[in-house]
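K.L.:
how would this look folded up:
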Amino acid sequence: MQKDATEFVKKCDKCQRFGSIQRLPTEKLTTIASPWPFAQWEIDIIIKTKLDDAKGTWPEELPSVLWAYRTTSRTPTGETPFKLTYGTEAVIPVEVGVTSTRREAFNEGVNDDLLRVNLDCLDEVRDQASNRMTGYRQKMADYYNRRVKLRRLSIGDLVLRKVTTATKDSTQGKLNPTWEGPYRVVHYSRQESYHLETLDGQRLPRPWNIEHLKKYH
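P.N.:
All right, here's what the predicted structure looks like:
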């Protein structure tokens, strides 16, 4: 009787449409590494202020933001971008007015020779940073993958699609269903990306990731 009740609830249309959204990841994490150390440079900048407010101040603030980024040690590599570029650490503005061995022992002639030595050893520094970054990514992937709950769909399966802001009926408010459909799986380019069509054969214009889908019973 308990098994019959479970199957009955599983096939309940309303239960499926108003069911909760699974928060656990549905696919294992695939890390992407550069083909060789320092093959590419990039920075992601998130602007939290409104664009109109930032137009006047952003060009003035950008050099300071970039300087802070370049002289801050990154967790994956254990090094600063400045050192990975020039082979030595930069003297940051706050150090200029502070007495330190680095400043007191500075000799321009010797300094030039040391900079050349650092540049000669730079490939080794970058290789070590690359190894640390590989280990860091592996740890992140292991942590992420422990939480994964794999889901697989086959061609012909009926699925529900997560209701998005664009498809939500604003008149229903909190009573709006969580899922819509059903749709039929007609093709997949890889296990987490599926092409769908309506039950009357109208194909949806783009593929959908498995995290936005669930099987309809």
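K.L.:
Could you use CA atoms for every contact and neighbour count after this?
P.N.:
Fine.
K.L.:
what's the longest strand belonging to the chain packed up against?
P.N.:
Counting by DSSP state E, the longest strand found in the chain is strand 179-190. For strand 179-190, the helices and strands in contact under the criterion 3 or more CA pairs under 8 Å, 6 or more residues apart in numbering; DSSP states H and E are helix 13-17, strand 158-162, strand 193-197.
K.L.:
Output these as JSON lines; include the columns distance to Lys149 and mean neighbour count.
P.N.:
Shown next, in JSON lines, are the helices and strands packed on strand 179-190 (distance: least, CA to CA, whole Å; neighbours: other CA atoms under 10 Å):
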{"stretch": "helix 13-17", "distance to Lys149": "19", "mean neighbour count": "15"}
{"stretch": "strand 158-162", "distance to Lys149": "17", "mean neighbour count": "21"}
{"stretch": "strand 193-197", "distance to Lys149": "16", "mean neighbour count": "21"}
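K.L.:
on that earlier part again, could you list the buried residues of the longest strand of the chain?
P.N.:
For strand 179-190, a neighbour-count test (16 or more other CA atoms under 10 Å) marks Trp179, Glu180, Gly181, Pro182, Tyr183, Arg184, Val185, Val186, His187, Tyr188 as buried.
K.L.:
Could you also give me the structure for this second sequence? I'd like to compare it with the first:
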Amino acid sequence: MYVAIAEGDMHEDHSWKLNFDGASNAVGNGVGAVLISPNGYHYPFTCKLDFDCTNNMAEYEACIIGIRAAIDHEIKVLEVYGDSALVIYQLKSEWETRDPKLISYRKLILELIEEFDDITFHYLPRDENQMANALATLASMIKATENDKRTLRRLASDYVLDGEVLYKKRKDQVLLRCVDVVEAKKILEEVHDGVCGTHANGFTMARQIMRFGYYWSTMQGDCINYAKKCHKCQIYGDKIHVPPSPLYVMTSPWPFSMWGMDVIGPISPKASNGHRFIFMVIDYFTKWVEAASYANVTKSAVSKFLKKKIVCRYGMPERIVTDNALNLNNSAIEKVCSWFNIKHHNSSPYRPKMNGAIEAANKNIKKIVGKMAETYKDWHEKLPFALYAYRTSVRTSTGATPFSLVYGMEAVLPIEVEITSLRVLSELKLDEAEWIQYRYDQLNLIEEKRLKAIRNGQMYQRRMMRAYNKKFRPKVFHEGDLVLKKILPMQKYFRGKWMPNWEGPYVVKKAFSRGALILAEMDGKSLPNPINSDSIKRYFT
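P.N.:
Just a heads-up that it's a prediction; the model follows:
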């Protein structure tokens, strides 16, 4: 036991006060008590408990040691204060004592209070019982070794105590005022988002606070956590371009079984016939492209195109993939899909890589048409030739031309007729029967060519996956997580130039296997469309 006695008369006519507290933790068990004289003198008592006990038992032990100390000093009037509601109200007989371990403690205290003329028990919040709490915590600690003492002295050498104010001494001998938890919170709020706050990141905040002359031991970690949880910093945070999941590829098993659809435009200036849009489709297997120009790509135009230029020419596809535009998602399109038993899939909003084949074809067709156009208004006349050029060019992903994968032979180019090529000359020498047999042979071998294109496509996709997956950083979300959603360009936001990059928070309602998520607002209302994980980020509170 350790007892510190301040100078002064222990015998006073007025009431004394006793503050007690017990501590039981993984390090050990200890008790602390403080007797306070009517003149304001403090007499602290600490004791380490060498037996296992619960926290309530430690509280009773602290109360007993304090009362016995008061009895030893012949104190007759005592006010007892503790932050354990259970102990205080059991001693006041307001709560029933049911734990067998505590019954004997209560009985002993009731015997000890017979020594007093007047004794009362009062509950005190923990924040107002800090001294006894600190004594109990210190008493519960294990005995420091010589090495621990040297370490503590070395750490204490960096601090200076001036009256009641503690200062931290920097390496350049500048003193920083040490602040408590309440003051630290106020400093964080003022420096980060106060009147002159810059919403700086955690590391910058910590350096700013030190420049202002303040310090506490967990300053940098507290700054990082505060900045990370700031709502404004989160919604105005930079967009994330690092992929959160590996690349998953889509494959088409055979020609014309899966088509991708998209619209190029509006194109300015208009074509001479008033057209402003190009509607394009691409077969995922052969990379064959069909396209037509329109003044407006209406749902009627799309449904007619789907029936006349896809179904009637190449047969009924198994599925089509489009974005979320209204002219590609409406009752007319759904009617056509239902009629021909076609599955209609949508890509995630503003996620072009979801339908990458048609996006790549759009890019290439725009380049070809742009280079062919002469007056910038005749592009609609050049579109068929651009399609012909695209179909007769070798595609990297298949290692063959779309024309050869569809017809089993290469197309004859205009230059081969103007300057006769060996292929044209050899075919001219064939009579009709021989030419027909030659075409039969080509068609019989087309399956081998298509199987080779499949192998080339698989190897190409593998290369793309390896390159893409080198950059991705896993980001997994679970049901109930709070997230922010990227604000898409199509959304109207009234803050104009000061528009944030993210909105929310939202709650993850359902998480699927390949990064797709269904989000809900905080009131439980689900968003209409699923969203990919690369368009959201975690929200910290």
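K.L.:
Next, the buried residues of stretch 110-120 of the first structure.
P.N.:
Asn118, Leu119.
K.L.:
circling back: out of the buried residues of strand 179-190 of the first structure, which one sits closest to Leu84 of the first structure?
P.N.:
Proximity of the buried residues of strand 179-190 of the first structure to Leu84 of the first structure (CA to CA) peaks at Tyr188, which lies at 41.4 Å.
K.L.:
so how far is Thr165 of the first structure from that closest one?
P.N.:
Plainly put, Tyr188 of the first structure is 25 Å away from Thr165 of the first structure if you go by CA to CA, to the nearest Å.
K.L.:
Ok, Asn145 of the first structure next?
P.N.:
For Asn145 of the first structure, the distance to Thr165 of the first structure equals 29 Å [CA to CA].
K.L.:
of these two, who's got more company?
P.N.:
Asn145 (17 against 8; other CA atoms under 10 Å).
K.L.:
Excluding sequence neighbours, find me the nearest residue to that one.
P.N.:
Lys28 (5.3 Å; CA to CA, 6 or more residues apart in numbering).
K.L.:
My guess is that neighbour contacts Val148. True?
P.N.:
Yes - proximity of Lys28 of the first structure to Val148 meets the contact threshold set by CA atoms under 8 Å, at 6.3 Å.
K.L.:
just how off-centre is the longest helix seen in the first structure within its chain?
P.N.:
Ordering each helix of the first structure by length in residues (DSSP state H) puts helix 122-145 first. Helix 122-145 of the first structure sits 16 Å away from the centroid of its parent chain (CA atoms, centre = their mean, to the nearest Å).
K.L.:
What span of the second structure is that helix aligned with?
P.N.:
Per the alignment by TM-score structural alignment, helix 122-145 of the first structure matches residues 446-469 in the second structure.
K.L.:
Contacts for that stretch, please.
P.N.:
Outside stretch 446-469 of the second structure, the residues that touch it by CA atoms under 8 Å, 6 or more residues apart in numbering are 246-249, 285, 396-400, 405, 407-408.
K.L.:
Sitting in helices, which of the residues you listed do you find?
P.N.:
Leu405, Tyr407.
K.L.:
I'd like to know which of the contacts of stretch 446-469 of the second structure are buried.
P.N.:
Buried among the contacts of stretch 446-469 of the second structure (16+ other CA under 10 Å): Pro246, Leu247, Phe285, Ser397, Thr398, Gly399, Ala400, Leu405, Gly408.
K.L.:
how about those in a markdown table, adding distance to Ala85 of the second structure?
P.N.:
Formatted as a markdown table, these follow (distance: CA to CA, whole Å):
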| residue | distance to Ala85 of the second structure |
| --- | --- |
| Pro246 | 55 |
| Leu247 | 58 |
| Phe285 | 75 |
| Ser397 | 74 |
| Thr398 | 77 |
| Gly399 | 80 |
| Ala400 | 82 |
| Leu405 | 84 |
| Gly408 | 89 |
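K.L.:
Looking at these, spot the one nearest Leu155 of the second structure.
P.N.:
Pro246 (47.8 Å).
K.L.:
Against Val160 of the second structure, how distant is the closest one?
P.N.:
Distance of Pro246 of the second structure to Val160 of the second structure, computed by CA to CA: 54 Å.
K.L.:
and if you look at Ser257 of the second structure?
P.N.:
79 Å.
K.L.:
same check, this time on Ile415 of the second structure
P.N.:
91 Å.
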